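> Fold the following, please.
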Amino acid sequence: MVDEDRLLDCLEAIRLNLPDAFNEAVDVVRQKESLLLQAEEYAQDIIEAAQQRAAEILDEMGIIRQAELEASHIRASVQQECEQIQQATLSEIEQMRQKSHQDIEQLRKMAMEECEDIQDGADEYADGVLSNIEQQLNDMLRVIRNGRQRLQNEPTKVTPPQGTANPPKKKA
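Below is the predicted model:
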């Protein structure tokens, strides 16, 4: 037998703890998006700065080419940083998901162990009650046997009712 209230309390605790883990994961994703936006803005600022610089020295073709190469290099560097940040964020989210899964599994195991303990306790209690009833029934059976034995060992004296000639016969 399972204590329904206790099981419901365990399930409620699991339900209340899960949103925290998911909220943390959502926060990590939001932080990742914020970092990506900042990186993109940073890259855009660098690109705009490079374009402005290139516009100032349009007459010098070598400098313009150098600026384009530099902007391309910076763009590639920023893109690489963004990818690294994204990978780190995804890794953190996966770790949090695995931890949440482990926590849920641990809570489930604890709930199952507690249910088994409750079941074992209920079985022991039922066995004790049945043993007690068995003892009482044995005591009653002994009293009944003793009473019957006394009745069979003692002759019964029955006085015939008035007006009858034959006394009732004793049953075996």
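> C-alpha only now, for contacts and for neighbours.
Fine.
> any idea how far Ile93 is from Ile118?
With the distance defined as C-alpha to C-alpha, to the nearest Å, Ile93 ends up 37 Å from Ile118.
> go on, Gly128?
For Gly128, the distance to Ile118 (C-alpha to C-alpha) stands at 15 Å.
> I have a second one here; can you model it like the first so I can compare?
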Amino acid sequence: MVVVVREAFGRKLEFEDIYNHLTLPDEVHLLKIGAGKEIVAMRGYSRRVLSGLQSLILEGAAILPEMQGNGVYGKMLEQAHEGESVLCLRTQNPRLYAAFEKFCDKVYPGFHDTPRAVREIQKAFAEYLGCDADENGIVREYYGGLFYGEEPYHERISPLFMERLKMDLHKGDAVLVLGVKEVEEHTCQPIEE
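Reported below is the predicted structural model:
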């Protein structure tokens, strides 16, 4: 698993960072393929109630470079999703945002305005992570620098990150992304606390 995480991020992450990716989430899913059942991807998830809504929090992902871009992320997300109407992601990777966007019906922040209700959920997500986010959901210097060996790029999403959201990946900025998934009405009802 250490090899998968290091190759996915393109740099030598410390063992403690990898350990936290595997132990902090409530659930960790591994994808194994081939005769030897080699691990090619991992994904960590937690489930929480944020602003009264059942939410799936995507805690961490690592997919071997040769497996990226083949729908692996979406398949793993589909397997983890249990009808939550809100999905949450913290990232500085525009390719991950693009994959997340394919699964959700709406994603914020984006190329459109973020509704006030979504900002409230985003605020609750930031509190869960123990950080402060600006009005666009950006956590400045969250990672302390670029989290990848090379700056990740996506032709449509990178301009969103750099121009509209004013992210500086080299300073470690992260975006708190909220995805809305339309599900059956009874699963979207607020939960009494």
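> Superposed, how do the two chains score by TM?
TM-score for the superposed chains, counting by TM-score structural alignment, normalised by the length of the first structure: 0.18, backed by 46 aligned residues with a C-alpha RMSD of 4.4 Å.
> For Gly128 and Ile118 of the first structure, indicate the residue with more neighbours.
Using other C-alpha atoms under 10 Å as the criterion, Gly128 of the first structure and Ile118 rank with Ile118 on top: 16 against 12.
> dump the residue contacts of Lys32 of the second structure.
Taking C-alpha atoms under 8 Å, 6 or more residues apart in numbering as the criterion, Lys32 of the second structure is in contact with Glu38, Ile39, Val40, Ala41.
> how close does it sit to Ile39 of the second structure?
Using C-alpha to C-alpha, one gets 4 Å for the distance from Lys32 of the second structure to Ile39 of the second structure.
> just Ser55 of the second structure next, same as before
On the measure of C-alpha to C-alpha, Ser55 of the second structure and Ile39 of the second structure end up 27 Å apart.
> ok, now Glu27 of the second structure?
Distance from Glu27 of the second structure to Ile39 of the second structure, counting by C-alpha to C-alpha: 16 Å.
> Next: Lys106 of the second structure.
Distance from Lys106 of the second structure to Ile39 of the second structure, by C-alpha to C-alpha: 31 Å.
> Break down the second structure into its helices, ranges please.
2-9, 15-23, 72-80, 94-103, 116-129, 157-159 (DSSP state H).
> for the first structure, what's the longest helix?
Assignment by DSSP H; longest helix in the first structure turns out to be helix 61-153.
> Can you list the helices and strands that that helix packs against?
Counting contacts by 3 or more C-alpha pairs under 8 Å, 6 or more residues apart in numbering; DSSP states H and E, helix 61-153 of the first structure packs against helix 4-56.
> Mean neighbour count and distance to Val139 of the second structure for the helices of the second structure - can I get that in JSON lines?
As requested, those are arranged in JSON lines below (neighbours: other C-alpha atoms under 10 Å; distance: least, C-alpha to C-alpha, whole Å):
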{"stretch": "helix 2-9", "mean neighbour count": "19", "distance to Val139 of the second structure": "20"}
{"stretch": "helix 15-23", "mean neighbour count": "14", "distance to Val139 of the second structure": "19"}
{"stretch": "helix 72-80", "mean neighbour count": "16", "distance to Val139 of the second structure": "24"}
{"stretch": "helix 94-103", "mean neighbour count": "19", "distance to Val139 of the second structure": "15"}
{"stretch": "helix 116-129", "mean neighbour count": "17", "distance to Val139 of the second structure": "9"}
{"stretch": "helix 157-159", "mean neighbour count": "18", "distance to Val139 of the second structure": "17"}
